[in-house]
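# Provided below for reference: sequence and predicted model.
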Amino acid sequence: MVFYPPSWVPDLPDIPDSISLEDFLNNEKHGRHAIHASRNPFTCGLTGKTYSAQEASQRTDHLARAIRTRFSFNPDEGTEWDRVLAIFSLNTIDYISFALAVHRCNGIVTPASAAYSAPELEHQLRSSGAKGIFTCVPLLETALRAAKAVGIAEDAIFLLPVPGFSSEKLPFQTVDDLIVEGKRLPAVEPLRWVKGQGARQTAFLSYSSGTSGLPKAVKVSHRNVIANVIQMALFERVARDKLGVKTQVVLGVLPLSHIYGLVLVGLVSCYRGDEVVVLPRFDLDAFLAAVQRFKIEQLDVVPPILIQIITNQAKCDKFDLSSVRVVFSGAAPLGSELTYDILRKYPKWHVVQGYGMTESSPLITSTSELDVLVGSSGSLIPGFKAKVIDADGNEVVEYDKRGELLVQSPAVVIGYLNNEKANAETFVWHEDGRWLKTGDEVLVRRSEQGHDHFFIVDRIKELIKVNGHQVAPAELEAHLLIHPFVADCAVIQVHDPRAGEVPKAFVVKSKEGEGESDEKAIASITKHVEDHKARHKWLKGGVEFIETIPKSASGKILRRMLRDLEKDTQRSKGPKL
C-alpha cells in the first residue's frame, strides 16, 4: 500500500534542476513572493537591525565577490568540492546571505553546530575539506583550535556579527568588511549550469546520524532544497490563503546550522516573503520580548521550548503573546499531553507539528492548520509518497499497523559522502524506484476529515534527540571505551522533561574500574565525556553499571533490551511526588 498526500494538497510542479539555490531564491520567475512586496527577510530580535529583501540580495552579491577573491575561487573551474566553506556560528541576520554567497561562487556550505567542541568541529572541517570558516566572537576560540588542527590559516577565518560581542579589537575581518570590499570588485558572473546539474551538485554538506552509527556527511543538492522549499510552501498555502495570510512574521530561534532551521525557517521564509526575527540562541526572556515587540505570528520551535512556556507561566503572563497564530514543532515528537497543556493556556493557537530528517532535506510530513490531529506529525507534503514495512519485511496494507517508514521524493538527498555502506543501508531500490529508509516506526491513521496522518511511535534507528540535537550512541560508546574504567558499554536515550531525551550509559567495569567505588567511577566517566563532547552529548541520564551488555550473535548491541530494563527500573520506583 502506497500512501500519498491528501487530495486537497496541490500537485508538485516540475522542480528546476539547472539553477542554484541562490538563483532560485533571488529570482521571482520560480514562484518566489515578489521581492518588492516581501517583508524584510531577517531582523535581529535583540537590536532590531534589519535589511530589506533588496538589500539582503545586494549583500549576498557583494559578499560573493569578496569570497571569490579572498579564497581564489574560480566558479568555472574544478568542482564544487574545491570551494567548501564552513559556517560555525550562532544565528545571525547574515547567516543565509553568507550561504547564498557561497552558492553564487559555485561552492558548498557545510554548517556546523554552535554546540560543537573543538574536536567535533575539527572532524567536520577535515572530512568536508573546508577552505575557511565563518564564525562569531563567542565561538572564536573553539574555531581557532579546530582550524589550527586541520591547517586552516587565520586569514581564512571571518566573523559574523552577534549582538553584545564586539570584534573591534580582534585581528579578524568581518562579513561587513568583506561586503564593503566586494562593492569595489567585479561582479560574479552568472553560473552556466547544464540540465540536471542542480540535482547532482551539492549545496549543503550537513552532518546527520542517519539511521545508525557515527555522524555522517550528507550531500544535499540544490534541487533537493529547492524541492523541499516548494513542497512546504505549497502545503501551507491552502491554509494561509483561507486564513488571509499573505506574509507573516516568523520566529528564528532554532539553530540555522540544523537543517530544520536552515530550510524550514530561513529559506522557506525568504521564498514566501516572510520576515524572520532572529535570536542568536534560545533565552526565554529574549524570546518573549521578541514575540511582543515584533508581533510574531508563527513560532517554529522544538518541544523543550514549549515546556519552558508551560513551566514559566508567571513570566509568560507578563508579555503580550496575542499575535501568535500558529506554533510549528519539529525535530522531536510533540506529545499529546504537552499539546493539550499549551492549548489550555493559549486556546487560540494552532499547535501543529512536522516530521523529517536531514536525508529528506528535511520535511516529509506536516500538519495543516485546517486539519489538526493531536499527536500526529501530519500528512505527506506534495511530491512525497510513502510505504510502511513491517518487521517481517512485508508492506503494510492497513491503517493503525506499525512498521518502518520509507519515502520517495525529489527532496531525498544524493547520499552520504564517502560512505557506500551507509548509502546501501539507507537508500534502497525497489521495482518502483529508490526509497529512503527513515529508520522510524510509524502508524498511519485517518483524521475526521478522512486524511492520512502519520504517527511516529518509536525509533528503529538509534540516535538520541536532545533539544532537537542528534546524538549518536555509537559515537559516545566509542569515546567511553577509551576510558580506563570501561570494559564494555552501551548508550540509550531516557526521557527528560526539559530536553525530551538525554543519553544514559550502561557500563561494564574494567579490572581497573573494579578497584574504584561506584561514585568515583561515575564521576570520572562523566567528566571524561564532558571534557570532550558538546553539552547535549553529556550523560545527563546517568551512568549505570551492569554485568554484561546484551548483544546479538553477530555482536550488535541490543539496545531495546536496555530500554526495557530502564522502563522496568523507572516503573519499580513508582511515580515521582
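Yep, that arrived.

# okay, CA-based contacts and neighbour counts for the rest of this
OK.

# Next one: Ile414 relative to Leu191, how far apart?
Relative to Leu191, Ile414 is positioned 21 Å away (CA to CA, to the nearest Å).

# Pick out whichever of those two has more residues nearby.
A count of neighbours by other CA atoms under 10 Å puts Ile414 above the other of Ile414 and Leu191, at 21 against 16.

# Skipping adjacent residues, who's closest to the more buried one in space?
Excluding the flanking residues, the one nearest Ile414 by CA to CA, 6 or more residues apart in numbering is Lys219, at 5.6 Å.

# Just give the number of residues close to the one you found.
Lys219, neighbours per other CA under 10 Å, totals 25.

# One more: Gly433?
Neighbours of Gly433 under the rule other CA under 10 Å: 8.

# Just the helices from the stretch 101-250 of the chain, written as ranges.
118-128, 140-150, 175-183, 197-200, 222-243 (DSSP state H, counting those that start in this stretch).

# could you dump the ones you listed to a markdown table with distance to Lys573 and mean neighbour count?
Converted to a markdown table, the helices of the stretch 101-250 of the chain look like this (distance: least, CA to CA, whole Å; neighbours: other CA atoms under 10 Å):
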| stretch | distance to Lys573 | mean neighbour count |
| --- | --- | --- |
| helix 118-128 | 37 | 19 |
| helix 140-150 | 42 | 19 |
| helix 175-183 | 54 | 18 |
| helix 197-200 | 53 | 21 |
| helix 222-243 | 44 | 22 |
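
# Which among those helices is found nearest to Thr339?
helix 222-243 (20.2 Å; CA to CA).

# re earlier: so the residue nearest to Ile414 is in contact with Ser208, correct?
No. Under the criterion of CA atoms under 8 Å, Lys219 makes no contact with Ser208, lying 10.4 Å away.

# Which parts of the stretch 151-300 of the chain are strands?
With DSSP state E, counting those that start in this stretch as the criterion, the stretch 151-300 of the chain has strands at 157-159, 202-208, 216-221, 249-252, 275-278, 298-301.

# Below is an additional structure, to be compared with the one above:
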Amino acid sequence: MGFASPFPAVHIPEVSVFDLLFTDIDQTDLDRIALIDTAGGARTTYRELIEQVNAMAGALAARGIDVGDVVGLLAPNSSLFAVAFHGILRAGATATTINALFTAPDIAKQLTDAKATTLITVSALLPQAQEAARKVGIAPDRLIVLDGEGEAATGHPNADDLLASGAPAPQVDFDPATHLAVLPYSSGTTGNPKGVMLTHRNLVANMAQIRQLLAMNSDDRILAVLPFFHIYGMTVLLNAALQARAALVVMPRFDLTAFLDTIQEHRITHGFIAPPVAVALAKHPLVDQYDMSALRIVLSGAAPLDAELGTAVAERLDVRVLQGFGMSELSPVSHIMPADGGQERFGEVAPLNSCGWAVPNTINMIVDPATGKEVTYPTEGLSEPGELWVKGPNVMTGYLGNEEATASTIDSDGFLHTGDLARVDHVGRVFIVDRLKELIKYKGYQVPPAELEALLLTHAAVADAAVVGVTDDDGEEIPKAFVVRRPGTDLTADEVIEFVAGQVAPYKKVRRVEFIDAIPKSASGKILRKDLRSPTG
C-alpha cells in the first residue's frame, strides 16, 4: 500500500560515511577547496581535509576512544568542526552533536543520556562545557577545546595537540547497516528530547537519495550558515556538499550583513536556509546593495516556508527557490523539490506551498488519524489530509533507550509516523498542511512544550502550566505559557518570562504569558492544547 517515490531507485553502497566521501576520491579533486572559513579566511583542500580527519581519528583512538564510544561535539560551524565530526566517525565512534545555544544543564542532560565519554568544544563555549563536563564526570583531558591554548597550558587538548600527535588512523571494523554514526537529539512527535539513532547506512542512504536531486557539483560554492550540529546542516552540507566536491563557505553564525557579504565575495551558487532568513532576503533593503548574480538556488528547510514569501525571494533575487521536508528521524530529507523544480521530469515546476516529492527508495502513506485508514490517492487535485508516514533506508533505527517511543513512531511494517498532516496531489507532490505533533518550531529550532511545562511547575508561585505554539505579529511561531497562579501569589508575566529565560537556551524562551484559572485537560489528564490555541495567541 502507499505511494512510491516517482524518482528512479538509487544504489546505496554498503560503506561507512568516511569511505563513501573520501576513500575513492578522484585524484583531480584532492587539491580542490573543500572548506573556506569566513572567520579568518582559512582554506582547506580535500587533500588536507582527509589528512586532518585521519589524524583526528588517530588521536582520538590513541586517547582511548574505541569503536562504539560516544563523543559529544559542541561548537559553531568551522572547518575544525568538520574535521572533528568526520574524525569521530572515522574512528568508529558515534558523534552526538549538541546545540551551540545550550546551557550547561542542557549539555549535561544530553551527554548523560548519550553516555558520552568525551566532549569536544571551543573557547567561546568553554564555561558551559566545563560545567557540564564536571557534572557528568568527563575528565579535563577528555574535554577537548579545538581553539584552546593546549593541554600543556590548560589540561585541555586542542586541535593542534591532536593533529600533531602522529597517531595513525585506526583500523576499524563495523557493519554500516547497524553501527551508529550520529546521535542527534530530537523531540520527535512529542515530549522531551530523545537520542535519534542514525547508522552509517542511514546517512549514506540519504546522501544517495538527494544527490541527483540537489544537482551540486565541484564548481559550486555552497553557503554553510546552517548549523552543522543540526541534522539539516549535517547531511546536506557536511556530507552531501562534500560528496559533490563543492566548496563549503563556512559561517559560524547568521548575520545579515556578513551573509550578504559572503554571497557576493565568494560567488555563492547555493544557499541553504531556514524561513527566517527568507524574510530578510525578501524584505530587507540592504539586499539591494549586493551582487547576488552567482546565486542560482535557495533551498529552505527546517520549518514550513510560506509560498508568498518564497515567491518574493525568487523574484527579488532571480533564483530558483525550493523547499524540502524532513526530520532528524529521517536522516533528515524525505521530500524535496529537484534543482529545476520538477520541470524536466514532470513538465511543470512544483508549487512553493508543497515540499516536493518523496525522495528515491521511499514509500509514503497518508493515513486518516481518526480512522487509521489510508487516504485514497487522488486521480486529480489533492487528497484528503492525513498523517504522513514514510518508509525507506533513511528511517532511523529508533530512539536511544526508549523502546516505547520507538514503537509509537515506527510501526511493525517499518513506516515512520511523522506526526504531520499532509495531502498529496495526483503527481505525487506532498503538501504539509498542519502538525499533529505538539512540538513548537521557533525559527527552525524545536521547542518541546513538555520541557517548558516541567520547568514552569518548579516555580513556587505556579500551580499549573501549559505551553503551546502561537503566531506572533510577524507570522513566527512562538512559545506561549498559560499559567495558573498559586493562591495568594502575585506572579507577573515578566517574572515568568525571566524565570524560564534564566534556565533554557534562548530559542526556548517563553515569549508570551497568560494567566488563567485552570488548565483544560482530558479525563486522562492530558492537556487539551487545542482549547488553548487561538489564531493570534
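Nice, thanks for sending it over. Just so it is clear, the model here is predicted, and its values are computed rather than measured.

# Name the nearest residue to Thr50 of the first structure, sequence neighbours excluded.
Spatial nearest neighbour of Thr50 of the first structure, chain neighbours left out: Thr43 (4.4 Å); criterion: CA to CA, 6+ apart.

# Repeat that for Leu417 of the first structure.
Of all residues not flanking Leu417 of the first structure in the chain, Ala217 sits nearest, at 5.4 Å (CA to CA, 6+ apart).

# for Ile15 of the first structure, same thing?
Computed as CA to CA, 6+ apart, the closest residue to Ile15 of the first structure that is not its neighbour in sequence is Ala227, at 6.1 Å.

# which ones are touching the counterpart of the one you found in the second structure?
With TM-score structural alignment as the criterion, Ala227 of the first structure lines up with Ala205 in the second structure. Shown in contact with Ala205 of the second structure (CA atoms under 8 Å, 6 or more residues apart in numbering): 12-13, 393-394.

# now the helices of the stretch 101-250 of the first structure in a markdown table, with distance to Lys401 of the first structure?
Listed next are the helices of the stretch 101-250 of the first structure as a markdown table, based on distance: least, CA to CA, whole Å:
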| stretch | distance to Lys401 of the first structure |
| --- | --- |
| helix 118-128 | 39 |
| helix 140-150 | 47 |
| helix 175-183 | 52 |
| helix 197-200 | 35 |
| helix 222-243 | 26 |
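
# Of the ones you listed, which is nearest Pro280 of the first structure?
Ranking the helices of the stretch 101-250 of the first structure by proximity to Pro280 of the first structure (CA to CA) places helix 140-150 first, at 14.9 Å.

# so how far does that closest one sit from its counterpart in the second structure?
Average distance, helix 140-150 of the first structure versus aligned residues of the second structure after superposition (mean CA distance after the TM-score superposition for the first structure): 0.7 Å.

# Could you pull up the residues touching the residue nearest to Leu417 of the first structure?
Counting by CA under 8 Å, 6+ apart, Ala217 of the first structure has contacts 127-128, 205-208, 416-417.

# repeat for Asn224 of the first structure
199, 360-361, 410-413.

# before we move on, what about Val15 of the second structure?
With CA under 8 Å, 6+ apart, Val15 of the second structure has these contacts: 176, 200-201, 204.

# Repeat the analysis, applying 6 Å as the threshold.
Pro176 (CA atoms under 6 Å, 6 or more residues apart in numbering).

# which position in the second structure aligns with the residue nearest to Leu417 of the first structure?
Counting by TM-score structural alignment, Ala217 of the first structure lines up with Gly195 in the second structure.

# what's the answer for Tyr271 of the first structure, then?
Superposed on the second structure with TM-score structural alignment, Tyr271 of the first structure falls opposite Gln243.

# For that match, which non-adjacent residue is closest in space?
Leu21 (5.4 Å).

# just the helices in the stretch 301-450 of the second structure please.
Applying DSSP H, counting those that start in this stretch to the stretch 301-450 of the second structure gives helices spanning 307-317, 343-346, 403-409, 449-456.

# Which of the strands of the stretch 151-300 of the first structure sits closest to Lys556 of the first structure?
With CA to CA as the criterion, Lys556 of the first structure lies closest to strand 216-221 of the strands of the stretch 151-300 of the first structure, at 19.5 Å.

# relative orientation of that closest one and helix 222-243 in degrees?
Relative orientation of strand 216-221 of the first structure versus helix 222-243 (axes from the mean of the first three to the mean of the last three CA atoms, to 10 degrees): 70 degrees.

# What mean distance separates strand 216-221 of the first structure from the matching residues in the second structure?
Averaged out, strand 216-221 of the first structure is 0.7 Å away (mean CA distance after the TM-score superposition for the first structure).

# Distance from that strand to the middle of the chain?
13 Å (CA atoms, centre = their mean, to the nearest Å).

# quick check: angle from it to strand 202-208?
150 degrees.

# tilt between strand 216-221 of the first structure and helix 118-128?
Going by the same axes, to 10 degrees, strand 216-221 of the first structure makes 50 degrees with helix 118-128.

# out of the contacts of Asn224 of the first structure, which is most surrounded?
Within the contacts of Asn224 of the first structure, most neighbours by other CA under 10 Å means Ser361, with 30 neighbours.

# Residue in the second structure paired with that one?
So Ser361 of the first structure corresponds to Ser331, using TM-score structural alignment.

# again, but for Val471 of the first structure
Per TM-score structural alignment, Val471 of the first structure is aligned with Val447.

# Isn't its match up against Glu438?
No. Val447 of the second structure is beyond contact range of Glu438, at 9.3 Å (criterion: CA atoms under 6 Å).

# Neighbour count for these two, which is higher?
More crowded of Val447 of the second structure and Glu438, by other CA under 10 Å: Val447, with 29 against 21.

# Contacts only, for that one.
440-441, 508.

# want to try JSON lines for those residues, with neighbour count and distance to Thr103 of the second structure as columns?
Shown next, in JSON lines, are those (neighbours: other CA atoms under 10 Å; distance: CA to CA, whole Å):
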{"residue": "Ile440", "neighbour count": "24", "distance to Thr103 of the second structure": "19"}
{"residue": "Lys441", "neighbour count": "20", "distance to Thr103 of the second structure": "19"}
{"residue": "Lys508", "neighbour count": "24", "distance to Thr103 of the second structure": "11"}
